[in-house]
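> Return a 3D structure for these sequence lines:
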Amino acid sequence: MRRLLLAAVMLGTVSAAHAADMPDLPILRGSFTDGLSKTSHNWDGAYVGGSAGYTADASDFSQSVVGLTNFIFRDSVLQQPTASWSLLNKTNTQSTSFSAFVGRNWQWYDAIMGLEGTYSYFNNLATSTSGSNSLTIVNPAGDTHAANVTDNYDVTLTGTAAAKVKDMITLRGRVGWDGGDFMPYAFAGAAVGRMDVSRTVTSNVDLRQDVTNSVTNGLGVVVTTTTFGLPVAVPAQSQTQVQRRTNAFAVGWTAGLGVEYCIWDGLFARVEYEYVKFSPVMNTSVTLNNARVGLGYKF
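Take a look at the predicted model:
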């Protein structure tokens, strides 16, 4: 019995010594768990920055002069037939833009929410268009004339329109995700733009009255003849109307996507795309597509 106890003690001593000589395995230090975790970046806090980019402007002038033509033909038989005339087209232009932004992020685990205000200046973001249309309107509704008289109104409209977007401010809500040094985000909010808008329309209206008479000759045959009249100007509807608004404010909405990258400490870079839609100003609608790159600093 004593021999068995002595052998057990000696075996335990050898096993302890052998365990002490074993290398310190990483799994014993907990490095396996650390290897599964990701490096997180703190995006919470206030930040400021600036950016530069490229802006594409799409201006819709198709209804720009409708208000002026309705004024010219108001209370006349020509108002209804000309109310839907579209003289002008959509145009596109491009320019550079420069922006400054300030905002605040709030972070919960990997989720980030924020509120940001921006100011953007556009470098000569201006476009214009012109067009004309001619039409003969025969016996329009409400026109009074003799039964054998046909009224032919020869109407010619010539119009021009122009729009220049000067600058813009936006208030945007942001939702992002903490991807370590990267933070992809989406945003949406309100926009207010300042622009110069002008429109001009010139109308020329002539009235030609054709007289049709039917007579029966000696053979009992009815002979119909039409006498074409000479065009006579209609001064009340032949005029030019001009309207201009300088520094007009247009409200709208904005939405887009972007990504930020932490360069060092609080310094970060940004790339984003932004879509902006403004409400019409003098029946002229403006849409912007902005692509920007920028730098910012989070405090």
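> Only C-alpha atoms from now on, for both contacts and neighbour counts.
Will do.
> Can you give the distance of the longest helix anywhere in the chain from its chain's centre?
Ordering each helix of the chain by length in residues (DSSP state H) puts helix 2-21 first. Relative to its chain's centre, helix 2-21 lies at 82 Å (CA atoms, centre = their mean, to the nearest Å).
> for the stretch 51-200 of the chain, what spans make up the helices?
The residue ranges that make up the helices of the stretch 51-200 of the chain, judged by DSSP state H, counting those that start in this stretch, are 66-72, 79-82.
> Show me the one of these that comes nearest residue 181.
For the helices of the stretch 51-200 of the chain, the distance to residue 181 is smallest for helix 66-72, at 53.0 Å, taking CA to CA.
> now for the closest one, which elements pack on it?
Under the contact criterion of 3 or more CA pairs under 8 Å, 6 or more residues apart in numbering; DSSP states H and E, the helices and strands touching helix 66-72 comprise helix 79-82, strand 182-216, strand 240-264.
> Kindly reformat the ones you listed as TSV containing mean neighbour count and distance to residue 227.
Written out in TSV, the entries for the helices and strands packed on helix 66-72 read as follows (neighbours: other CA atoms under 10 Å; distance: least, CA to CA, whole Å):
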stretch	mean neighbour count	distance to residue 227
helix 79-82	16	26
strand 182-216	19	5
strand 240-264	16	32
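> can you list these in a markdown table and add distance to residue 34?
Output for the helices and strands packed on helix 66-72, formatted as a markdown table (distance: least, CA to CA, whole Å):
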| stretch | distance to residue 34 |
| --- | --- |
| helix 79-82 | 75 |
| strand 182-216 | 20 |
| strand 240-264 | 22 |
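> Pull the contacting residues for residue 240.
Contact analysis of residue 240 by CA atoms under 8 Å, 6 or more residues apart in numbering lists 200-203.
> and the helices of the stretch 51-200 of the chain as CSV, adding distance to residue 44?
Supplementary listing: the helices of the stretch 51-200 of the chain in CSV, determined by distance: least, CA to CA, whole Å:
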stretch, distance to residue 44
helix 66-72, 50
helix 79-82, 58
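> Would you do the same for the sequence below? I want to compare the two.
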Amino acid sequence: MRSVGLCGLLLAALGTSSFAADMPVLRGSQGLMPSEPTYFRWQGVYLGGHVSYSAGNADFSNGSGDLVSYILRNTIEENEMGVSRWTTLPSKNGMTGAGWGGYIGYNAQWDDAVLGIEFNYTRIGQKATASDTMSRYQLLSDNYIHSVNLTTGAGIDLTDLATLRLRGGWAASWFMPYAFIGVAAGRADLTRTATVSETVYDANWNYLYRVSPMTRADNRTGAWGFGYSAGLGIDVALMANIFLRAEYEYVYFGDFQDMKVTVNTVRGGLGVKF
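Below you'll find the predicted structure:
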């Protein structure tokens, strides 16, 4: 009887296993194995070319002060009237022009975060000029009335623009928006002139004498100015190693011979990634 009972239990166990093997698998009864996310690879060296359009502003207000100071050095007019500090020249908007150039850089990537460094160059053509005249009179410590007339002029032709940038981007599949900051260098041809003339009267406005106009000029070719840049852009991958670019950049130059220049540029370009 004991043998018969053991055989029965064995047959029951085999039947249960066969039945369980034939049962359908219920949805959700097995654990899901999520795949690791994949990102388009922006890492590596890249280079490209671009075309651009720029609009800028030139602040000439302090552009002639050193010339006037030299003309009137060690004079009572400069010491008491401060002629070199007169603001005669205005700011000029409308510095516009098309340009072209190129860039080269390197990206490092961690998942969807991209950090990089880039050198960007643009051959640019932006010009502005300004001129003005100002007259003032004052009774000075010599008890004479000095009537001083100041005529100044300045011009700038910005020819080259280069920036060295730090970029931060987000690898959103096949496109990468980015922001950047950097240092900027510009090269320009500059012209500056200042002419000072003077008429002297006694304290009762009786004419005494007139000082002939004195002029000083400063013309420079290929003068350098330095500043900073910042901007936004987007790279769009067309293929694994070819991408399109669109960006906006703001550049500020604080000292082109005491003249300040700002440049706003939009660019479109094509690049290759290695």
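> returning to that earlier point: which of the contacts of residue 240 of structure 1 line up with contacts in structure 2?
For both residues aligned by TM-score structural alignment, their matches' CA atoms under 8 Å, a contact is called conserved when the aligned residues also meet in structure 2; among these this holds for 200-203.
> gap between residue 28 of structure 1 and residue 37 of structure 1?
Distance, residue 28 of structure 1 to residue 37 of structure 1, using CA to CA, to the nearest Å: 17 Å.
> And for residue 80 of structure 1?
As judged by CA to CA, residue 80 of structure 1 and residue 37 of structure 1 stand 71 Å apart.
> again, but for residue 275 of structure 1
Distance of residue 275 of structure 1 to residue 37 of structure 1, computed by CA to CA: 37 Å.
> between these two, who's got more neighbours?
Comparing residue 275 of structure 1 with residue 37 by neighbour count (other CA atoms under 10 Å), the higher total belongs to residue 275, at 17 against 8.
> Which residues are in contact with the nearest residue to that one once chain neighbours are set aside?
In space, residue 275 of structure 1 comes closest to residue 289 once its chain neighbours are excluded; the distance is 4.8 Å by CA to CA, 6 or more residues apart in numbering. If you count contacts by CA under 8 Å, 6+ apart, residue 289 of structure 1 has them with 55-57, 273-276.
> Where in structure 2 does the host helix or strand of residue 289 of structure 1 fall?
In this assignment (DSSP states H and E), residue 289 of structure 1 forms part of strand 285-298. Under TM-score structural alignment, the counterpart of strand 285-298 of structure 1 in structure 2 spans residues 260-273.
> cool, stretch 190-203 of structure 1 as well?
Across structure 2, the stretch matching stretch 190-203 of structure 1 (TM-score structural alignment) is residues 183-196.
> Superpose on structure 1 and give me the mean offset of the matching stretch.
On superposition with structure 1, the average gap between stretch 183-196 of structure 2 and its aligned counterparts reaches 1.2 Å (mean CA distance after the TM-score superposition for structure 1).
> got a list of what the counterpart of residue 207 of structure 2 in structure 1 touches?
In structure 1, the residue paired with residue 207 of structure 2 according to TM-score structural alignment is residue 230. Taking CA under 8 Å, 6+ apart, we find residue 230 of structure 1 in contact with 208-209.
> Over to residue 274 of structure 1?
By CA under 8 Å, 6+ apart, the residues touching residue 274 of structure 1 are 254-257, 289-291.
> export the residues you listed to JSON lines and tack on distance to residue 46 of structure 1?
Listed next are the contacts of residue 274 of structure 1 as JSON lines, based on distance: CA to CA, whole Å:
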{"residue": "254", "distance to residue 46 of structure 1": "22"}
{"residue": "255", "distance to residue 46 of structure 1": "21"}
{"residue": "256", "distance to residue 46 of structure 1": "21"}
{"residue": "257", "distance to residue 46 of structure 1": "20"}
{"residue": "289", "distance to residue 46 of structure 1": "27"}
{"residue": "290", "distance to residue 46 of structure 1": "24"}
{"residue": "291", "distance to residue 46 of structure 1": "23"}
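> Show me which of those residues is closest to residue 33 of structure 1.
Sorting the contacts of residue 274 of structure 1 by distance to residue 33 of structure 1 puts residue 257 at the head of the list, at 34.1 Å, by CA to CA.
> Excluding chain neighbours, what is closest to the alignment partner in structure 2 of the closest one?
The criterion is TM-score structural alignment: under it, residue 257 of structure 1 has residue 232 as its aligned partner in structure 2. Nearest-residue entry for residue 232 of structure 2: residue 179, 4.4 Å, with adjacent residues in sequence omitted and distances by CA to CA, 6+ apart.
> gap between that neighbour and residue 27 of structure 2?
Counting by CA to CA, the gap from residue 179 of structure 2 to residue 27 of structure 2 is 46 Å.
> With residue 270 of structure 2 instead?
Using CA to CA, which is the criterion applied here, residue 270 of structure 2 is 49 Å from residue 27 of structure 2.
> How about residue 247 of structure 2?
Distance, residue 247 of structure 2 to residue 27 of structure 2, using CA to CA: 49 Å.
> More neighbours: these two, which one.
Neighbours around residue 247 of structure 2 and residue 27, counted as other CA under 10 Å, are more numerous at residue 247. The numbers are 18 against 6.
> residues in contact with the residue nearest to the spatial centre of structure 2?
Within structure 2, one residue has its C-alpha closest to the average C-alpha position: by CA atoms, centre = their mean, that is residue 229, at 2.7 Å. The neighbourhood of residue 229 of structure 2, defined by CA under 8 Å, 6+ apart, consists of 163, 165, 181-184, 249-252.
> again, but for residue 65 of structure 2
By CA under 8 Å, 6+ apart, the residues touching residue 65 of structure 2 are 84-86.
> So which of those wins on neighbours?
Taking other CA under 10 Å as the neighbour criterion, residue 84 ranks highest of the contacts of residue 65 of structure 2 with 23 neighbours.
> Tell me the counterpart of that one in structure 1.
Using TM-score structural alignment to pair residues, one finds that residue 84 of structure 2 aligns to residue 83 in structure 1.
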